[in-house]
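Asks: Fold the following and give me the result.
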Amino acid sequence: MNVFFIRHGESMGNRQGKIQGWMDFELSELGIKQAQLLAAYSENLALDYLYSSDLTRAYDTAKAIAARNHLDVRKWTKVREVHLGPLQGLSRPDIYERFPETKERSILTSGLDGTESVEQLTKRCRFVVEQLLLAHQNDNIAIVSHGGFISILLTYLLAGEQWPSLHRAFQIGNTSITHVEWTKEQKPVIHYTNQTIHLSSLLEPSNKIGLL
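Replies: Below you'll find the model as predicted:
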């Protein structure tokens, strides 16, 4: 089974510097362009199925992929972004001012009242992996999700239930692709993370040196 975890295109929340969580934002103009370039590139992935978070920024990104690959988008709430409760809609400086304890911890796993707990996130990661292995052992799957959740899921794949003890070392950019293959022994192999080669045409000419 090959799974391509894809972050949504730039959203209006990203552009405004807001921590989004479960807040719903549309794609920005740049995000729409990113999604279109991603969709064209996705034709190389030979996808069999396409899942998406139900939040607009992810679902609209997935719809662009679906149109180029003649697939239906299956909404899956389990791959939503981390629920961040009182932090949602705030900028990082505002969060650090109102909740100074977050300076010492990750915003995604702060433990603040009203945010998704480590235990809940662990359960969600376990469920996603179990369901994929149950339904798609021989398929190529794309899942359009969110930067925070994808980085946590990758850390879970490395460490299982002990993932909270690790530093999350994954950078997940807008419309980046992360390829994970599960072997016949149902062990994950991470081929690459955060690939954004499809966005090269958006770079300024002076920044393209060295891309080849």
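Asks: going forward, measure contacts between C-alpha atoms and count neighbours the same way
Replies: Fine.
Asks: Spatially central residue in the chain, please.
Replies: Within the chain, the residue whose C-alpha comes closest to the C-alpha centroid is His146; the distance, by Cα atoms, centre = their mean, is 2.9 Å.
Asks: my guess is it meets Thr77, correct?
Replies: No: applying Cα atoms under 8 Å, one finds His146 not in contact with Thr77, separated by 11.7 Å.
Asks: Residues touching stretch 161-176, excluding its own?
Replies: Applying Cα atoms under 8 Å, 6 or more residues apart in numbering, the set of residues contacting stretch 161-176 from outside is 6-10, 31, 34-35, 38, 118, 122, 147-148, 150-152, 154-156, 159, 193-196.
Asks: First-to-last residue distance for it?
Replies: 26 Å (Cα to Cα, to the nearest Å).
Asks: Any buried residues in stretch 81-97, and which?
Replies: Residues of stretch 81-97 classed as buried by neighbour count (16 or more other Cα atoms under 10 Å): 81-85, 87-92, 95-96.
Asks: Which parts of this protein are helices?
Replies: With DSSP state H as the criterion, the chain has helices at 12-15, 29-42, 56-69, 92-98, 118-135, 147-159.
Asks: Take the ones you listed and lay them out in a markdown table including distance to Ile177.
Replies: As requested, the helices of the chain are arranged in a markdown table below (distance: least, Cα to Cα, whole Å):
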| stretch | distance to Ile177 |
| --- | --- |
| helix 12-15 | 18 |
| helix 29-42 | 9 |
| helix 56-69 | 12 |
| helix 92-98 | 25 |
| helix 118-135 | 18 |
| helix 147-159 | 10 |
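Asks: To check against the first, give me the structure of this:
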Amino acid sequence: MVVLHIYLVRHGETDENRQGIVQGQLETNLNATGREQSRRMAQALKDVQFVHAFVSNLGRAVESAAAVMKVHPTLKWTVHPGLRERYLGELQGKKRSSAENPPSVEPQEQYVQRILQWWDRDLFDCEILQQQFESDRDEVRNVLVIGHGSYLSNLVKALGSHKGYDVGLAGKGKAYNTGITVVEISDRHALRVEWCNIRTSNISMEWKRVW
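Replies: Okay, here's the model as predicted:
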């Protein structure tokens, strides 16, 4: 039986992150800290053999992925708009003044459905992953996903609430910049979730392997 380890990584820090400015689908760039975080994240993952990688098409995620490409130069990537962060409408580019969302914000239910559509159709139904499940050997296959904090936390929560996966308390904490969450999947069921157990957001971090 093939077991998948899906590595979910948030992009590196941006100036907007640091200043508390809402980004959503706004195009922003990594700052110096974010670039260093991404470099260290890439070094942390350099010995993981990935069969494929997916990345949001927003610049800060692509820029984070570029650091991984330097240590995994032959890894094939899919840049996918389905991994884009939640659209936050008129809030984008501003600091929040209220917890309530205006009508221009992508509705939560629609947002979650978009996330699950990517998981079901674009991740699990893609030819590359289907080929992995055709193996009759007991093997572990690693898949890398680089995206956004809200998106990844909502993905993990939706795997529990909509898919019935055992995710425990995963997804309820903060997704740190370049923090790594590992979801272990067997027969499309989550066996284990290590929510942001691997921290690369601190410049002086020490790499900790989950497995």
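Asks: ok so, going back, identify, out of the helices of the first structure, the most deeply packed stretch.
Replies: Mean neighbour count (mean count of other Cα atoms under 10 Å) peaks for helix 56-69 among the helices of the first structure, with a mean of 23.
Asks: what range in the second structure does that one sit on?
Replies: The counterpart of helix 56-69 of the first structure in the second structure, counting by TM-score structural alignment, spans residues 59-72.
Asks: What is the distance between the matching stretch and the centre of its chain?
Replies: Centroid separation between stretch 59-72 of the second structure and its chain, computed with Cα atoms, centre = their mean, to the nearest Å, is 13 Å.
Asks: And the contacts of that stretch?
Replies: Surrounding stretch 59-72 of the second structure, the residues in contact under the criterion Cα under 8 Å, 6+ apart are 10-12, 14, 27-30, 34-35, 38-39, 41-43, 45-46, 55-56, 75, 146-148.
Asks: how about Gly89 of the second structure, what's its partner in the first structure?
Replies: Applying TM-score structural alignment, one finds that Gly89 of the second structure aligns to Gly85 in the first structure.
Asks: Which residues are in contact with Ile95 of the first structure?
Replies: Applying Cα under 8 Å, 6+ apart, the residues near Ile95 of the first structure are Leu87, Thr102.
Asks: likewise Gly34 of the second structure?
Replies: By Cα under 8 Å, 6+ apart, the contact set of Gly34 of the second structure is His11, Gly12, Glu13, Thr14, Ser64, Asn177.
Asks: ok, the residues you listed vs Leu116 of the second structure, which is closest?
Replies: The shortest gap between Leu116 of the second structure and any of the contacts of Gly34 of the second structure belongs to His11, at 20.1 Å (Cα to Cα).
Asks: Show me what the closest one lines up with in the first structure.
Replies: When the structures are aligned by TM-score structural alignment, the residue of the first structure matched to His11 of the second structure is His8.
Asks: what sits against that match?
Replies: Each residue near His8 of the first structure by Cα under 8 Å, 6+ apart is listed here: Gly31, Ala35, Arg57, Ala58, Thr61, Ala62, Val144, Ser145, His146, Asn174, Thr175, Ser176.
Asks: Ala46 of the first structure reaches Leu71, doesn't it?
Replies: No: between Ala46 of the first structure and Leu71 no contact is recorded; they are 11.0 Å apart, counting by Cα under 8 Å.
Asks: Those two: which has the busier surroundings?
Replies: The neighbour comparison of Ala46 of the first structure against Leu71 (other Cα atoms under 10 Å) goes to Leu71, with 16 against 12.
Asks: Now do that one against Ala142 of the first structure, distance only.
Replies: When Cα to Cα is applied, the distance between Leu71 of the first structure and Ala142 of the first structure equals 11 Å.
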